[in-house]
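> Structure for this input, please:
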Amino acid sequence: MALEIERRFLIKNDKWKKFITKKTYIEQGYLSKNIDDWIIRIRFTGKDYKIALKKYIKSFTNFEFEYPIPRKDGAIIMSNLSNTIKKERFFLEVEKKSWIIDCFKENNYPLEIAEIELSDEMEDFSLPSFISKEITGLTHYSNFNLANKPFSKWKEEYLTTFKSN
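Have a look, this model is predicted:
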């Protein structure tokens, strides 16, 4: 069984940039229409396509199954989706922990989200100095919802959460 145990945070400054080990460009789209069911995502990283099935379980744990698909098939699927996001993903090593920073593009710019994947929900870690507010579980910050309701179209109630970081 594939489990993803992940916590997500807003970022308050650029101090994370000194920890970059690698970066990639990601475009992803969604075949699902409802966040409360299985989420079916297709992702292109510039060289390959993968399809993923995700389902919320509890707290900050999800099922996640991801499989490579042929490039031609991926391109056809992606070209027929309207709910997509684009982002640069940066991989960091901070205090022997792996972090990811997603810097969203286009309609989700200037949103930046930090993620850490954990081995279990009780795993201990310290927050780096660039971390602001935790957004784990706030569904309007999910990639699925950002593809369907981009950051640039958020109403003031969501932007208040963002600005208070």
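
> contacts and neighbour counts: CA atoms only from here.
OK.

> which residue ends up closest to the midpoint of the chain in space?
Residue closest to the mean C-alpha point of the chain, counted by C-alpha atoms, centre = their mean, is N143 at 5.2 Å.

> which residues touch the closest residue to that residue other than its chain neighbours?
Residue nearest to N143 in three dimensions, not counting chain neighbours: I85, with 7.5 Å by C-alpha to C-alpha, 6 or more residues apart in numbering. Contact partners of I85, counting by C-alpha atoms under 8 Å, 6 or more residues apart in numbering, are 27-29, 104-105, 108, 143, 146-147.

> Now name the helix or strand holding the residue at the greatest distance from the centre of the chain.
With distances taken from the mean C-alpha point of the chain and given as C-alpha atoms, centre = their mean, the most distant residue is K72, at 24.5 Å. Counting by DSSP states H and E, the element that carries K72 is helix 71-79.

> next up, for comparison:
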Amino acid sequence: MEHIEIERKFLVKSNAYKKEAISQIRIVQGFLNTNAERTVRVRIKGDKGFLTVKGRSNESGTARFEWETEINVNEATNLIDLCEPVILEKIRFEIPMGNHVFEVDEFLGENKDLVLAEVELEHEDEAFVKPSWLGKEVTGDVRYYNSQLSKNPYQDW
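Predicted structure coming up:
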């Protein structure tokens, strides 16, 4: 499925989101390509596999083309073996807030101690409820893109 993904990304300043979470799932993902014009991601989310292509972000970093399709988890596992280092691992929490759902990712491995929240929007200037645990906005800061965290892990900053 293809669409324009519009999202804002934030650091998380406390673990209060865990009490509000309605779900959590382990995600393992790698990148077959981290070119600035397009990234190709392989993801295993629980017992499902996905292949995703993302285009270059717009100037503000909030919007970009995204195409994703579900693939067999065994195929995804085999493709992960072909990915560039580092393979990302994280626990994703979903937290409903107003009319939106925040996805909070607790990174593991070489990105341990990094916790990021994302909210997907219908349009760039859409208003949304900001929970108390939301920290500094990092939308458009390429260091926090998953594709960049695979090349320059948070532990190396």
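
> Got a TM-score for the pair?
Structural agreement between the overlaid chains, expressed as a TM-score with TM-score structural alignment, normalised by the length of the second structure, amounts to 0.92; 153 aligned residues with a C-alpha RMSD of 1.3 Å.

> for the first structure, what spans make up the helices?
Counting by DSSP state H, the first structure has helices at residues 71-79, 143-148, 156-163.

> Of those helices, flag the one that's most buried.
Mean neighbour count, computed with mean count of other C-alpha atoms under 10 Å, is highest for helix 143-148 among these, reaching a mean of 20.

> Looking for the alignment partner of I44 of the second structure in the first structure.
For I44 of the second structure, the aligned residue in the first structure is F44 (criterion: TM-score structural alignment).

> Count the residues that sit near its match.
19 (other C-alpha atoms under 10 Å).

> Now for it: which residues touch it?
Residues touching F44 of the first structure, when contacts are defined by C-alpha under 8 Å, 6+ apart, comprise 26-28, 50, 74.

> one step back: the residue farthest from the centre of the first structure maps to what in the second structure?
Under TM-score structural alignment, K72 of the first structure pairs with N74 in the second structure.

> Skipping its backbone neighbours, what lies nearest its match in space?
Of all residues not flanking N74 of the second structure in the chain, G49 sits nearest, at 7.8 Å (C-alpha to C-alpha, 6+ apart).

> pretty sure that neighbour is in contact with R43, am I right?
Yes. Between G49 of the second structure and R43 there is a contact under C-alpha atoms under 8 Å: 5.7 Å.

> The two - which one has more neighbours?
Neighbour count, other C-alpha under 10 Å: between G49 of the second structure and R43, R43 has more, with 25 against 21.

> need the contact list for the more buried one.
If you count contacts by C-alpha under 8 Å, 6+ apart, then R43 of the second structure has 27-30, 49-51, 76, 80 around it.

> Pick out the most distant pair among these.
Using C-alpha to C-alpha, the pair of those lying farthest apart is I27 and L51, separated by 13.2 Å.

> thinking again about what came up before, please tell me how far the residue farthest from the centre of the first structure sits from M122 of the first structure.
K72 of the first structure sits 41 Å away from M122 of the first structure, taking C-alpha to C-alpha, to the nearest Å as the criterion.

> ok, now which ones touch Y67 of the first structure?
With C-alpha under 8 Å, 6+ apart as the criterion, the residues that contact Y67 of the first structure are 50-52.

> Go again with 6 Å.
Y67 of the first structure sits next to 50-51 when contact means C-alpha atoms under 6 Å, 6 or more residues apart in numbering.
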